[in-house]
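Novice: okay, predicted coordinates and the sequence, questions at the end:
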Amino acid sequence: MSENGAASSGGRRLNPFARREEFSSQHLLLYKITTLVTYLLLLVTAFYYTFNAPHDGKHHHGKNHHGRWDHQSTIWGQNDLHPTPYSQNFIITSIYWIILFVLQLVYAWSLYSSDSVYVAAAGNVGSHYVANNLLLFGFIHLWVRSHFWLGELLLVINFFNLSLAYFRHSTTPRLIHIGTVSGPLAWNFVALYWVGAVAVHKHPDHLPARIVANIFIWGILGYGVFFLAAFKDYTIGFELSVLAFSTGVGQFFTKLPILQLQWIFAFTIGAILFILSFAVGVPGLLGQDPFKRGEIVSEDRERAPLLADD
């Protein structure tokens, strides 16, 4: 092997995000440990701050002398304290995340599978998954303490992390794909709007801010259509649909809906994405795809039971 080839091979071994066909027992053990630790870290943190505010000895309510918000609250308390055109409904989004946490157990279990296809798929997204957990752990701590710009920064970093995972490993089996890639990515994309609007802290009743929000919310539809058209990925279409409905419900109950368009736009986007995702997903699942599309997994794998032995 040439020096360049050896250096390239060594670099791939050291790069935790490099794509591999198989993983050593040491690599798999590391992923099993880091997956469990970061999963529990994020799960416990999210659960705790859903019901409890931080106890750092500072409980300000309002703005300080610099004009910045410096109070502390729960995850959804912040959502209520800072209503924006992207505020979500806590019930719908919470159920969304509960489902993701359950599906992530499928991913964790696949690391122990006897099927090398699923082990390799889980291993290849492992570093991205662990990074996602750590970044969201940091985001929650920043969010509940009103460090919105820093929280937005972590979401931007995680957006690139999850996007890289998606484009490099788009053939990951469905339920692993949903729990570790498409589900977190869909939420992260919508959260960029949500947290960014709070960070700017423009009053939601200001006409210019409302007009900008009415325009930018259609980016959710464009983002979903891209994945439906380019990857035939109905999972991210349905996920963005649910989050759009959550935004619509959140807007409906936040302000007088008859005076605003945001909730109407959000419901419209959710309905369009749901219909398009249904149209893309059902024919493929039935093996009656009327025209060629890009595939997340092969049709044989799509119809096979999850984690079944070949």
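Specialist: Thanks, I have the structure now. Numbering: from 1, shown residues only.

Novice: from now on I want contacts and neighbour counts done on CA atoms only, so please keep to that.
Specialist: Noted.

Novice: and the helices in this protein?
Specialist: Secondary structure of the chain (DSSP state H): helices at 3-14, 25-51, 75-81, 90-110, 116-144, 148-168, 174-177, 183-200, 207-216, 218-231, 234-254, 262-285, 299-303.

Novice: which of those helices sits most buried?
Specialist: Burial of these is given as mean neighbour count (mean count of other C-alpha atoms under 10 Å); helix 234-254 ranks first at a mean of 25.

Novice: can I get the helices of the chain in TSV with distance to Lys292?
Specialist: What follows is those, written out as TSV (distance: least, C-alpha to C-alpha, whole Å):
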stretch	distance to Lys292
helix 3-14	34
helix 25-51	36
helix 75-81	42
helix 90-110	29
helix 116-144	24
helix 148-168	19
helix 174-177	19
helix 183-200	25
helix 207-216	31
helix 218-231	11
helix 234-254	15
helix 262-285	10
helix 299-303	12
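
Novice: try it against this one:
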Amino acid sequence: MANFNQGTSSIASSCTGASLLTSLLPVNPFSRRESHSAASVTTYKVLTILSWLLVVITSFYYSFNVPQDDIKKWRSTIWGVNAVYHTPFATSSVIASIYWIILFISQIGYVWHLFSGNTEYVNAAAGVGSHFILNNLLQFAWVMLFVRGHFIWSEILVIVNFFNLSFLYFRHNTHPRFIHFPVVSGPLAWSFFALYWNGAIGVNAHSLPARILANVAIWGILVYGLFFLVTFKDYTMGFALSVLTASLGVHQFLQKAFALQWIFAFAIMGTLFLATLVIAVPGIFGKEFKFGREHHIVDPDQERAPLLEDN
């Protein structure tokens, strides 16, 4: 019982943070607004920076250090867990770490736009601020539980954050790229991938039936990625899932060369990457891909909605 209380204390911290967010921001901080008051923007600045620093410091610390709160209980680093539990969804720590470093760096650019002198940029950045702060708090709580071996509880937090980020995506998928990738598609791609990774660890998926199920479930990554590519022309989601699937394939190959999982992973990665290029390359040259023969020049106003087809 003591182990459970220690492991779940981080959830209480995230709940406290969420209560603070609700009290300082408008009655419903997740409601969609075209503009924000100076007081709300200031609150977003403070809470965004604090929550971002919290998750960055915690992630880096527990990537290299084992929790010392109860040395009699099983503890490990983030990637130590990945190394101990050789599940069909174990991933390359190197590639996944690079993904997160790039994501964290890109989020600095997002935070900077909260301090911009351009009112439009500030309102756009503040518009997704509540979801971003909640994402940081949930990610922090996930790390605290994950490194302490509470995999079922950490999976529950992944599920909660997946719904938080999914709601954010479908409500704010037309924001500019400097907001969309660091706040929306990048974290959402990881959250979806973590459902597999954390879930496989939580159920200790080592049996033959579990591996057969994993060989089938992995194709969900392809379906998920193609959905965003076809529906929203979202090449940022395609690239993100391609990198994460490549990370899975590399580790699975090094772990067990004679297996189907890494073959499927590379097949999915290649398909997503090629489909992403089909969507992304025309945009680089000022064109928008359409599923047909016709291409047209993108209207300059569409820069505010670079990932959504203008109907």
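Specialist: Arrived safely, thanks for sending. Note that the coordinates shown come from a computational prediction; the quantities given were computed from them, not determined experimentally.

Novice: ok, Asn241 of structure 1 touching Thr268?
Specialist: Careful, residue 241 of structure 1 is Ser; it's not Asn. No - if you go by C-alpha atoms under 8 Å, Ser241 of structure 1 and Thr268 don't touch, sitting 9.5 Å apart.

Novice: number of residues surrounding Phe17 of structure 1?
Specialist: Here the number of neighbours of Phe17 of structure 1 (other C-alpha atoms under 10 Å) works out to 18.

Novice: grab the nearest non-local neighbour of the aligned residue in structure 2 for it.
Specialist: Matched by TM-score structural alignment, Phe17 of structure 1 corresponds to Phe30 in structure 2. Nearest residue to Phe30 of structure 2, sequence neighbours excluded (C-alpha to C-alpha, 6 or more residues apart in numbering): Ser130, at 5.9 Å.

Novice: show me the contacts for that neighbour.
Specialist: Leu21, Pro29, Phe30, Tyr44 (C-alpha atoms under 8 Å, 6 or more residues apart in numbering).

Novice: cool, now which of the residues you listed survive the switch to structure 1?
Specialist: Counting by both residues aligned by TM-score structural alignment, their matches' C-alpha atoms under 8 Å, the members of the contacts of Ser130 of structure 2 that carry over to structure 1 are Pro29, Phe30, Tyr44.

Novice: and the residues you listed as CSV, adding distance to Tyr99 of structure 2?
Specialist: Converted to CSV, the kept ones among the contacts of Ser130 of structure 2 look like this (distance: C-alpha to C-alpha, whole Å):
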residue, distance to Tyr99 of structure 2
Pro29, 29
Phe30, 27
Tyr44, 25
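
Novice: list just the nearest of those residues to Trp262 of structure 2.
Specialist: Using C-alpha to C-alpha, Phe30 comes nearest to Trp262 of structure 2 of the kept ones among the contacts of Ser130 of structure 2, at 39.4 Å.

Novice: which one in structure 2 is aligned with Thr93 of structure 1?
Specialist: By TM-score structural alignment, Thr93 of structure 1 lines up with Ala96 in structure 2.

Novice: now do Leu42 of structure 1
Specialist: In structure 2, Leu42 of structure 1 lands on Val55 (TM-score structural alignment).

Novice: look up how far Pro88 of structure 2 lies from that match.
Specialist: Between Val55 of structure 2 and Pro88 of structure 2 the distance is 27 Å, computed by C-alpha to C-alpha, to the nearest Å.

Novice: now do Arg177 of structure 2
Specialist: 33 Å.

Novice: and for Val184 of structure 2?
Specialist: For Val184 of structure 2, the distance to Pro88 of structure 2 - C-alpha to C-alpha - is 27 Å.

Novice: between those two, which one's more packed in?
Specialist: More neighbours surround Pro88 than the other of Val184 of structure 2 and Pro88, with 29 against 26 (other C-alpha under 10 Å).

Novice: contacting residues around the residue positioned nearest the centre of structure 1?
Specialist: Centrality entry for structure 1: nearest residue to the mean C-alpha point is Pro184, 1.9 Å, by C-alpha atoms, centre = their mean. Applying C-alpha under 8 Å, 6+ apart, we find Pro184 of structure 1 in contact with Leu100, Leu162, Ile178.

Novice: tell me the one of the residues you listed nearest Ser24 of structure 1?
Specialist: Distance to Ser24 of structure 1, by C-alpha to C-alpha, is smallest for Leu162 among those, at 24.0 Å.

Novice: and the residue nearest to the centre of structure 1, what pairs with it in structure 2?
Specialist: In structure 2, the residue paired with Pro184 of structure 1 is Pro187, using TM-score structural alignment.
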